[in-house]
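>>> only the shape, not the letters, is given here:
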């Protein structure tokens, strides 16, 4: 009995140790996952691997590639088989009139089985098959460019979400700093009140300001959660995942030449490249519609067998096996102007696409100009906000020293802290606003 008890205790201890080890290991894994810091490059790579829009574009590219294979296959010989069976009420016969009178001669069977194999090779189709191949190749090119466009769209969304997480985090830091400084100010005010140096009204003002700061901190913390959830959505992660992001490279101003940026955008934007390919497809569509004006020529070879048995091997009236080789010509030369109407329709579509291309090129140029203007404004705002931030910090420092020496009021301290809070918000808004404007310009230029 004692041995059983010892064994049970040993098993229980081992189970407890295993449970603790697994729990500790799981906690360590969770802590390690939570402590990982995501860089912008990692976020882009993760999003491009998981985004549904890019997966859709890849499938469309695969579909276009299969269409090109089909268009190429249409130029090659095709082989088809045919099998049929039918039964007649009476044996077919032929009537012959001779000097001996009219005679009926059977020429077929009740049961007739027929099968054949036909090989067809297009020789000339009015350039239709070659044109379809070119259109299919342009479809592949369009699908590839549309995939690039999807990549650019996802990259821009990820950058925007990433910078908003950083901005929300900075605003939370400002709220925490404000709370800590106002709490310190409240302690000073309470001390001065006990010493009889200030009125109780100053203490109340400090308490109200601290309460407002705490409310702001709670709101800023929720903003961080929402911004992180949005980034997680783009990364394909659970919305509540504890994603932490690394700060980006500091502000690096530069100069830009508008005309060269416009030309780069017109040359590289996927939307314009897709439209140019669509124009080429429409032009090929004109040639495809005009192919109906020409005759179509096919080389045809056929092996046929007909008989009274299912395999068609027995035939009492004719040779069961027939092999033919010939040329088939198809030419619908009159269809009440249908082909001419189709050609005019395709030409009109091509011209409309050219007009749309010209309009979107101008829109892209305007988009680049607007994005560059926003970037230049953000660039100027960063320098201004940085100077104002330094001044606000110095103003708060001097005002707090004056308050501790009782040469200024609590209202001045609260105002100075409010000025600093606004200056910090303006600075971080301008700093990350510059990064957001840079992301907009990159998208306008067709850059990742």
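Received it, and whenever you're ready, just let me know what you need. Please read these numbers as outputs of a predicted model, since none were measured by experiment.
>>> for the rest of this, base every contact and every neighbour count on C-alpha atoms.
Will do.
>>> grab the nearest non-local neighbour of the residue nearest the centre of the chain.
For the chain, the residue sitting closest to the mean C-alpha position, by C-alpha atoms, centre = their mean, is residue 53 at 3.1 Å. The spatially closest residue to residue 53, leaving aside those adjacent along the chain, is residue 150, at 6.4 Å (C-alpha to C-alpha, 6 or more residues apart in numbering).
>>> I'd assumed residue 55 was in contact with that neighbour.
No. At 9.3 Å, residue 150 and residue 55 do not qualify as touching, with contact defined as C-alpha atoms under 8 Å.
>>> out of the two, which sits in the busier spot?
residue 150 (22 against 15; other C-alpha atoms under 10 Å).
>>> which residues does the more buried one contact?
Residues in contact with residue 150, defined by C-alpha atoms under 8 Å, 6 or more residues apart in numbering, are 53, 54, 57.
>>> which one of the residues you listed is nearest residue 445?
Residue 445 lies nearest to residue 54 out of these, by C-alpha to C-alpha, at 19.7 Å.
>>> structure two is appended below for comparative analysis:
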């Protein structure tokens, strides 16, 4: 029951999806370690533009120069015509560019902490899934034993009904023999009616608890269902001191491990939040193939490759208060988790104490209710004999039947509680993790 409840738990399946989401965040954080590579392809069409000309704008312009070497006396002077020219305007521009950026400082101040935080968050999600399965296993066992209790209560109610019917027959016989009054007969018939109602209630409760077990195990109504456990079987004794069980629970419970993992994630995020205290250093490289290339002068309608390398450090004092506030927020969240952890530890201790006391009480109850059941059975037998011989009233028999029914229920409850309390102790100390192995 416990294993199937753990395997089919919808709450555990929901936690499995949380694991997938956390694993995706880990992959995302890991991808941040890769340098950022960007590729760009661009075409630009420029509007027509007339550039200013260089040189004389007159068609007949000239410039006087001397063909003789410098320092020649009375050098010759010759007039050379000057032609005006302009740079070409290229209207079609093409660009192919690849850029790589390496966040050098972020590797140490942000990315590594982010990856660590995502990893711890994924671990916490896995532990939460284990916790959900372990809880479902324990709930399934408790539902199973509760159903056994309800089935046993139905048997007790049917036995009480048979006892009441037998007493009603005796009352009628005694009335016929003038040893009992009509009131005794009516009282016996009233007890029969009450017992019939109790049987119907017990049937409804048994059906309800069976449905609860089927829901816990996700078993359809068409699938056969059997109990398969003997309540009379002797249970193994619980060894160890209460202090040992408390220590084991506070050491092994998955809830505490989940809080520890979440705390580690918050600490890593807090370190990342304080990265603004320091300058941000990055390096980049760029390769450009352009037509025309802006670095070539004058521009020509040709494909020209160029490259560049950049090392940059940036820092803003405005980041300091922002980083400080972010770090303080994470410190507060960590303190909140620590307080929650102490609350969980106290709750675990209380769980262990309650389960341990319940085991002791139910084990004692098994022994005492056995004697109680034997005495009540014999008391009813004697009361009936006395009533049949006219030496006791109907009230004595009815009271004896009531005591026997109570003794039967007490014995049933003792056996069931002994099993439920052991299941709860197993959960309280974290041993139910065996139903939810780590993936």
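Received it, and whenever you're ready, just let me know what you need. All values reported here derive from a predicted model rather than from experimental measurement.
>>> just give the TM-score of the two.
Superposed pair, TM-score by TM-score structural alignment, normalised by the length of the second structure: 0.82. Supporting alignment: 399 aligned residues with a C-alpha RMSD of 2.7 Å.
>>> related to what we said a few turns ago, now render the contacts of residue 150 of the first structure as a markdown table, adding secondary structure and distance to residue 270 of the first structure.
Below are the contacts of residue 150 of the first structure laid out as a markdown table (DSSP: H, G, I helix; E, B strand; the rest coil; distance: C-alpha to C-alpha, whole Å):
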| residue | secondary structure | distance to residue 270 of the first structure |
| --- | --- | --- |
| 53 | helix | 15 |
| 54 | helix | 14 |
| 57 | helix | 13 |
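>>> got the residue ranges for the helices in the second structure?
2-7, 10-31, 104-106, 112-176, 182-217, 242-252, 254-273, 319-388, 394-428 (DSSP state H).
>>> neighbours of the aligned residue in the first structure for residue 369 of the second structure, how many?
Matched to the first structure by TM-score structural alignment, residue 369 of the second structure sits across from residue 385. A count of neighbours around residue 385 of the first structure, defined by other C-alpha under 10 Å, yields 21.
>>> mind checking what residue 155 of the first structure lines up with in the second structure?
With TM-score structural alignment as the criterion, residue 155 of the first structure pairs with residue 137.
>>> so who does its match touch?
Here residue 137 of the second structure is in contact with 1, 2, 3, 4, 5, 6, 432, 435 (C-alpha under 8 Å, 6+ apart).
>>> can we see that at 7 Å?
By C-alpha atoms under 7 Å, 6 or more residues apart in numbering, residue 137 of the second structure lies in contact with 2, 3, 5, 6, 435.
>>> any idea what the second one aligns with in the first structure?
Structural alignment places residue 3 of the second structure opposite residue 45 in the first structure (criterion: TM-score structural alignment).
>>> and its match, how many neighbours?
Residue 45 of the first structure: 13 neighbours (other C-alpha under 10 Å).
>>> ditto for residue 423 of the second structure
23.
>>> next one: the closest residue to it other than its chain neighbours from residue 96 of the second structure, what distance?
Spatially, and ignoring its direct neighbours in sequence, residue 423 of the second structure is nearest to residue 138 (6.4 Å; C-alpha to C-alpha, 6+ apart). Distance, residue 138 of the second structure to residue 96 of the second structure, using C-alpha to C-alpha, to the nearest Å: 64 Å.
>>> so the two - more neighbours on which side?
residue 138 (26 against 16).
>>> that one and residue 1 of the second structure, how far apart?
9 Å.
>>> go on, residue 287 of the second structure?
65 Å.
>>> who has more neighbours, these two?
More neighbours surround residue 1 than the other of residue 287 of the second structure and residue 1, with 19 against 16 (other C-alpha under 10 Å).
>>> can you pull the contacts of the more buried one?
If you count contacts by C-alpha under 7 Å, 6+ apart, then residue 1 of the second structure has 140, 141, 217 around it.
>>> cool, residue 170 of the second structure as well?
Applying C-alpha under 7 Å, 6+ apart, we find residue 170 of the second structure in contact with residue 388.
>>> that one -> the first structure?
That one, residue 170 of the second structure, aligns with residue 188 by TM-score structural alignment.
>>> repeat that for residue 307 of the second structure.
By TM-score structural alignment, residue 307 of the second structure lines up with residue 324.
>>> so how many other residues sit close to its match?
10.
>>> so it versus residue 219 of the first structure, what's the distance?
86 Å.
>>> just residue 123 of the first structure next, same as before
Applying C-alpha to C-alpha, the value for residue 123 of the first structure to residue 219 of the first structure is 74 Å.
>>> repeat for residue 147 of the first structure
Counting by C-alpha to C-alpha, the gap from residue 147 of the first structure to residue 219 of the first structure is 39 Å.
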